[in-house]
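>>> have a look at this fold, sequence not included:
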């Protein structure tokens, strides 16, 4: 609030220019964040997380490998869902602190996805598909089909985790740039 007194001793109360600048910066932040499409990125992260979790259910019927023992699809899927949910919240309520929180969760989801891809690769190499041993009915034995199914499910999960890594990395970079642009206005909510 600014006060001005004129020569006839009348007092005028006006709003401060700094308040206008900060309000304008908040609107610029909101428009700038919405250019990065946080809603579409958040929805894609949530969907990928649920796909990873749901596609991993058949692995529970197979032998326990490192992927199932460490719960890789579940913690990588949940981290993706959480990062997407924070992005959706940030889209509704734009603020620097939410941009930072979304950036942290998105980068964590990317790191978890990279770790998941590595574990999937190691598990597929450690537990490869067995060769087809023909039985009396001229079909392959049961172990061949079980290991083939397991390797294919893990390959799908690895591909989904790679997509999640790409989306999280790009979105994390966009959020980092936006945060750097508005770093001077951290005290605003």
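Alright, I've got the coordinates. Every value quoted in this text rests on a predicted model; they were computed, and no experiment measured them. Numbers count the residues shown, from 1 in each chain.

>>> CA only for contacts and neighbour counts going forward, please
Noted.

>>> wasn't residue 4 part of a strand?
Yes - per DSSP: H, G, I helix; E, B strand; the rest coil, residue 4 lies within a strand segment.

>>> tell me the SS of the nearest residue to it once chain neighbours are set aside?
Nearest residue to residue 4, sequence neighbours excluded (CA to CA, 6 or more residues apart in numbering): residue 12, at 5.2 Å. The three-state label given to residue 12 by three-state DSSP is strand.

>>> give me the number of residues near residue 12?
Other residues within reach of residue 12, judged by other CA atoms under 10 Å, total 10.

>>> separation between it and residue 18?
Residue 12 sits 17 Å away from residue 18, going by CA to CA, to the nearest Å.

>>> now for the lengthiest helix in the chain, which elements pack on it?
Ranked by number of residues, the top helix in the chain under DSSP state H is helix 142-181. Judged by 3 or more CA pairs under 8 Å, 6 or more residues apart in numbering; DSSP states H and E, helix 142-181 is in contact with helix 17-35, helix 38-55, helix 72-92, helix 96-126.

>>> pasting the second one now:
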């Protein structure tokens, strides 16, 4: 803190240069954090969409399931990527001061969480259903792959 004393012995407290610099830097940091929020959310959504799509590629080399048949990994990945691109574009053209901007960001977060819940529940149900058919795999392996005909005894 800087203090100045004049000839008539009056004391004046001057602004501290370091305090002004610190306040300016804090405000700049706060603005940067607020501005970077939708961009980081958008980038994470795009990466999540790409991960969902890339992790679903091995599904095409296994048995054809309902998940692959309906294209769930592809359209869910595209949904994540679309939401992420929308958030990145919103970061460039929107500000945190707009209510609409906050509403859209909140909606994107809500839709992301809803999609995660739906995907988790669907995955759990499909896993449970597939596990329920596990007891029949031994019967399929023991049975012959082609039908056989049998003749009545004594008709040979």
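Cool, the structure landed. Quantities reported herein were computed from a predicted structural model and do not represent experimental measurements.

>>> about what we covered before: so which of the helices and strands packed on helix 142-181 of structure 1 is the most surrounded?
Most buried of these, by mean neighbour count (mean count of other CA atoms under 10 Å): helix 72-92, with a mean of 23.

>>> and that helix, what does it pack against?
Partner elements for helix 72-92 of structure 1 (3+ CA pairs under 8 Å, 6+ apart): helix 38-55, helix 96-126, helix 142-181.

>>> now with 7 Å, please.
With contacts defined as 3 or more CA pairs under 7 Å, 6 or more residues apart in numbering; DSSP states H and E, the packing partners of helix 72-92 of structure 1 are helix 38-55, helix 96-126.

>>> that one to helix 38-55, inter-axis angle?
The directions of helix 72-92 of structure 1 and helix 38-55 differ by 160 degrees, with axes from the mean of the first three to the mean of the last three CA atoms, to 10 degrees as the criterion.

>>> mean shift between helix 72-92 of structure 1 and structure 2?
For helix 72-92 of structure 1, the mean deviation from structure 2 after alignment is 1.5 Å (mean CA distance after the TM-score superposition for structure 1).

>>> just the angle between that helix and helix 17-35, please?
Put simply, helix 72-92 of structure 1 runs at 140 degrees to helix 17-35, going by the same axes, to 10 degrees.

>>> what's in contact with helix 72-92 of structure 1?
Contact with helix 72-92 of structure 1 is made by 34, 38-39, 41-43, 45-46, 49-50, 52-53, 56, 98-99, 102, 105-106, 109, 112-113, 116, as judged by CA atoms under 7 Å, 6 or more residues apart in numbering.

>>> how many neighbours does residue 11 of structure 2 have?
11.

>>> any idea how far it lies from residue 3 of structure 2?
Applying CA to CA to residue 11 of structure 2 and residue 3 of structure 2 gives a distance of 7 Å.

>>> can you check residue 124 of structure 2 too?
69 Å.

>>> next: residue 52 of structure 2.
Taking CA to CA, one finds residue 52 of structure 2 at 62 Å from residue 3 of structure 2.

>>> re earlier: in a markdown table, list the helices and strands packed on helix 72-92 of structure 1 along with distance to residue 28 of structure 1.
As requested, the helices and strands packed on helix 72-92 of structure 1 are exported to a markdown table (distance: least, CA to CA, whole Å):
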| stretch | distance to residue 28 of structure 1 |
| --- | --- |
| helix 38-55 | 15 |
| helix 96-126 | 12 |
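
>>> give me the nearest residue to the residue nearest the centre of structure 2, chain neighbours excluded.
Nearest residue to the geometric centre of structure 2 (CA atoms, centre = their mean): residue 45, 4.4 Å. In this structure, residue 45 of structure 2 finds its nearest non-sequential neighbour in residue 84, 4.7 Å apart by CA to CA, 6+ apart.

>>> how much space separates the one you found from residue 66 of structure 2?
Residue 84 of structure 2 is 27 Å from residue 66 of structure 2, by CA to CA.

>>> same thing with residue 128 of structure 2?
With CA to CA as the criterion, residue 128 of structure 2 and residue 66 of structure 2 are 14 Å apart.

>>> try residue 58 of structure 2
Distance from residue 58 of structure 2 to residue 66 of structure 2, by CA to CA: 15 Å.

>>> ditto for residue 35 of structure 2
Taking CA to CA, one finds residue 35 of structure 2 at 41 Å from residue 66 of structure 2.

>>> and residue 110 of structure 1, what does it touch?
Per CA under 7 Å, 6+ apart, neighbours of residue 110 of structure 1: 164-165, 168-169.

>>> cool, residue 119 of structure 1 as well?
Applying CA under 7 Å, 6+ apart, one finds that residue 119 of structure 1 lies in contact with residue 67.
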